[in-house]
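Participant: what's the 3D shape of this:
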Amino acid sequence: MKKRIKTAGALTLAAITVLSAAGLSSVYGALGVETDQKCTLTFTVDTEEFTELLDLAIPVYVYKVADITEEAAYDTTGYADFGNLGLENVSSTTTAEEWAQMAEDAMKIVENKKIAPTADVKVAKPEGATESTGVINNLKTGMYLVQAKTVQTSEYTYDFTPYLVSLPNNYYSKENPDDTWVYDVTTGMKPQQTQRYGDLEIVKDLTEYNASLKDALFVFQVEGTRHGEQVYSDVVSIKFDEAGKKSVLVEDLPAGTVVTVKEVYAGGSYSNTSGETQEAVIVAEGVTDHPASVSFTNTYNGKLIPGTGIVNHFEKKNGEWDWEQQTDKPASAN
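Facilitator: Reported below is the predicted structural model:
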C-alpha cells in the first residue's frame, strides 16, 4: 500500500515587508533636506526564524533612481531610465502596493538595460556578532532601489523582494511626531523561504535469473523523516525479465530528508545478498551530478517459487481515498 504522510511540496513563506519612503512629503513641515550631506545605509536581515541565514553572505546591490530636492520631492531628470516610475508624484498617501509596483518596475528597467549598481555590500554575520548586517557609506541623497540576490542553503532557497528606500528618510507618524530627516538609515530585509527538493535512486542488481519463473518482482518500502517529522511513505517496485541492473527514481523529496529503504518482497526464489535495509540523505537538485542512491543485490537461490505480483497505489484526493494497480513503477536499465 502506498501512503503519503505529507505532501512533499510544502512551502514556507516569510512575510515580505516593502520598505518605502512613505512620509517624505513636505506637507509634514520638516526642515529642508540637506542635499549635499552624505548618507549611510545599513542592512539587517531577519534571521530569528531562519537561523541558517547567519551562515551566508547575502549580496545586496543599490541603484540610485532619483535625486531628492530640498523640498523633499524626487527628481529623475538625471535618471531618464526611471523617469516613468512616477516618483515625482509620491506623497504621504502613496500606498505600500504603489511603492511595491514602482520597485518592481524599477527592477525590470535595471535588468533590461543592464544598469550597473551604484554600490554594493555583502550582508553577513561579523565574527562575534549575533546578527547579519551590511553597511554602505557615503551615499548621496536620493531614492535608491535595493536588490538582494537569491541565496541557497543545502535545504532552502531564499529570495528577497526589491524595494525602494529614500536617503534621507523621515519617520513622521501620529505615534512618532518627530519629522527630523534621518541621514543614517537602517533597513530590514525579509526573506522568502522555498523548500529545495531532490530525488532518490533505488538500484537493483539481479546477478542471476531463472527464465522459467518468468517475471521477478522486487518491492521496496520507502520512509522519509526530516527534522524528526515523517514526511514521506511510499512503496515502489522493480520487475526483471532477465539478469542485470535496473533502477527506479523516487522524485521530489524535501532536501535533508533521511530516507530508509527496505526490501519488503523479493519472492521465494531470489535471495538478498546486500542487506534488506539501507539509508540515504536527500541532496537538493543541482548540488551534485547524481541523486541520493541506495543499492540492493539479489541472486537466484535455486528454488522454483514464482515471484511476480501487483503493487497497489493509494492516494487521497479531495478527502477520499482512491487506488490503482501498478505492476511496476517505471524503472531504467543500467
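
Participant: use CA for all of it now, contacts and neighbours both
Facilitator: Noted.

Participant: so which bits of stretch 141-160 are buried?
Facilitator: For stretch 141-160, a neighbour-count test (16 or more other C-alpha atoms under 10 Å) marks 141-148, 151-152, 154-156, 158-160 as buried.

Participant: one more to put side by side:
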Amino acid sequence: MKKLKIKKGYIAGLLTLFLAAAGLHVASAYATNVIDPAEPCTLTLSVPKGEEYTEELNGMELHAKIYQVATVDAAGEYSETSEFKSLSLKDAVNGDVTWEEMTAKAAELASDKTPDTECTITDGTGEKELNSGIYLVVVETASTGFYEYNFNPGLIALPDNQAFHSAGAENKWIYEVTANLKPERSPRYGSLLIQKNLDNYNETMKEVTFVFSIEAVDENGNTVYSNVVSTTHSSAGTKAAIADHIPAGAKVTVTEVYSGAGYRLVSEPQQTAEISADEIVTVEFDNTYDHGLNPGYGVTNHFDYDEDEGWQWTQLPDNSVKEE
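Facilitator: Alright, predicted model coming up:
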C-alpha cells in the first residue's frame, strides 16, 4: 500500500479543498499529539438546519453508501486501501490534481464496488461508527412528488481536529465528527394530454381547428405554466395534443377557447387536473357538428422546452399527437 504523510504545511489547503470538493465538514490529518487508530470514530451525517429544503428532507429517509479509501496510522500517514490503491491521494496534496477531481475519481472507482458500510438518515440525521481514515460518502438521489435531490459525493477524514478550523482552538483529535449534507434540488415535471373527441364531421367544410388554453399554478397560486395548444381535424374521431415540461404538483386548468366554426362543445368547456412527475395526465373535450356553414381552420404556435436553450417556438398546423 502507498503511504502518505500529510505535513503541517499542507493542512490549511487540504482542509479548504476537502470542504470545496465535498460540501461536507472534514478532518485534517495532522496534529502534534498522535492519533489513536484503535479508537473508533463516530460520523454523523446531518441535514442542515434552516434551509428551504430542511423540513422536507427531515421527513424523508436518505441512504448513504460509505467507502473507506485510506487508513491512517498514529503518525498521520495515510495508506490507500486495496480497493482504491490507484487513487493516489498525494497527487491532490501536491497540487497535481484538485480535490474536486480526486473526489470525482474516488466516486468513479466506487461505482462498481460494494460499500464498506451504509448509513440511513432519518429525521434529518444518521450516525455510523467507523475506524480512523478517509472515507468517500455517496448519498443516493432522493425524490418527492415535486422535487429531486442530488448529493455530491464527498471525502471525509476521521478523526477531526478543531485547531485547523479556527485560530486558538484546542489542538486535540475529535473522534465524533458531524458532516452536513449539501443537496441540490431540482423540480420534477410531467405532461398533459388534451383529448378531443369529434363525433361527426362535415367533409364539405374541410379541416376544423379547436383551441385550448392551459394555465397551471403551484400550491401558492403562482402561475408556473401558460400555453395555448390546438388540434386540427379532417374527419370524425379522436385527436390529442400534448403539453410537456409542466412542474409536478401544478394544478392545471384547461379551457376550450375556440370550438371551430360550425361545431359546438357538448362537454364541460373547462377541465382541471394535477400534474404528476414523469407521468401524462389526460383531460377530454367532446364536440359535435351543429350544421353551421362557416369553416374554421388555423395554425398553432408550438413551444418545446430545451434545458440548454429554454423554450423554442415553431409554427405548426396544430399540436396533435402524431398517429403511429
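
Participant: ok, so of the buried residues of stretch 141-160 of structure 1, who is nearest G134 of structure 1?
Facilitator: Checking the buried residues of stretch 141-160 of structure 1 against G134 of structure 1 by C-alpha to C-alpha gives A148 as the nearest, at 11.5 Å.

Participant: what residue in structure 2 is paired with that closest one?
Facilitator: Under the alignment defined by TM-score structural alignment, A148 of structure 1 corresponds to V139 in structure 2.

Participant: do the same with I238 of structure 1
Facilitator: Residue mapping for I238 of structure 1 onto structure 2 gives T231, with TM-score structural alignment as the criterion.

Participant: what helix or strand is its match located in?
Facilitator: When elements are defined using DSSP states H and E, T231 of structure 2 is found to belong to strand 223-233.

Participant: next secondary structure after that strand?
Facilitator: Taking DSSP H and E as the definition, the helix or strand that follows strand 223-233 of structure 2 towards the C-terminus is strand 237-247.

Participant: in terms of secondary structure, what does that following strand contact?
Facilitator: Under the contact criterion of 3 or more C-alpha pairs under 8 Å, 6 or more residues apart in numbering; DSSP states H and E, the helices and strands touching strand 237-247 of structure 2 comprise strand 189-198, strand 223-233, strand 300-306.

Participant: L181 of structure 2 is nearest to which of these?
Facilitator: Put simply, out of these the one that sits nearest L181 of structure 2 is strand 189-198, at 24.8 Å, with distance taken as C-alpha to C-alpha.

Participant: what's the average distance of that closest one to structure 1?
Facilitator: Comparison of strand 189-198 of structure 2 with structure 1 after fitting gives an average deviation of 0.6 Å (mean C-alpha distance after the TM-score superposition for structure 1).

Participant: out of the helices and strands packed on strand 237-247 of structure 2, which one sits most buried?
Facilitator: Mean neighbour count (mean count of other C-alpha atoms under 10 Å) peaks for strand 189-198 among these, with a mean of 21.

Participant: and the angle from that one to strand 223-233?
Facilitator: Using axes from the mean of the first three to the mean of the last three C-alpha atoms, to 10 degrees, the inter-axis angle of strand 189-198 of structure 2 relative to strand 223-233 is 30 degrees.

Participant: contacts for strand 189-198 of structure 2, please.
Facilitator: Contacts made with strand 189-198 of structure 2 from outside it, assessed by C-alpha atoms under 8 Å, 6 or more residues apart in numbering, are listed as 146, 231, 236-248, 275-288.

Participant: let me see the ranges of the helices in structure 2.
Facilitator: Along structure 2, the stretches classed as helices by DSSP state H are 11-22, 54-58, 90-93, 99-110.

Participant: E77 of structure 2 is nearest to which of the ones you listed?
Facilitator: helix 90-93 (11.0 Å).

Participant: show me which residues of that closest one are buried.
Facilitator: By neighbour count with 16+ other C-alpha under 10 Å, helix 90-93 of structure 2 contains the buried residues 90, 92-93.
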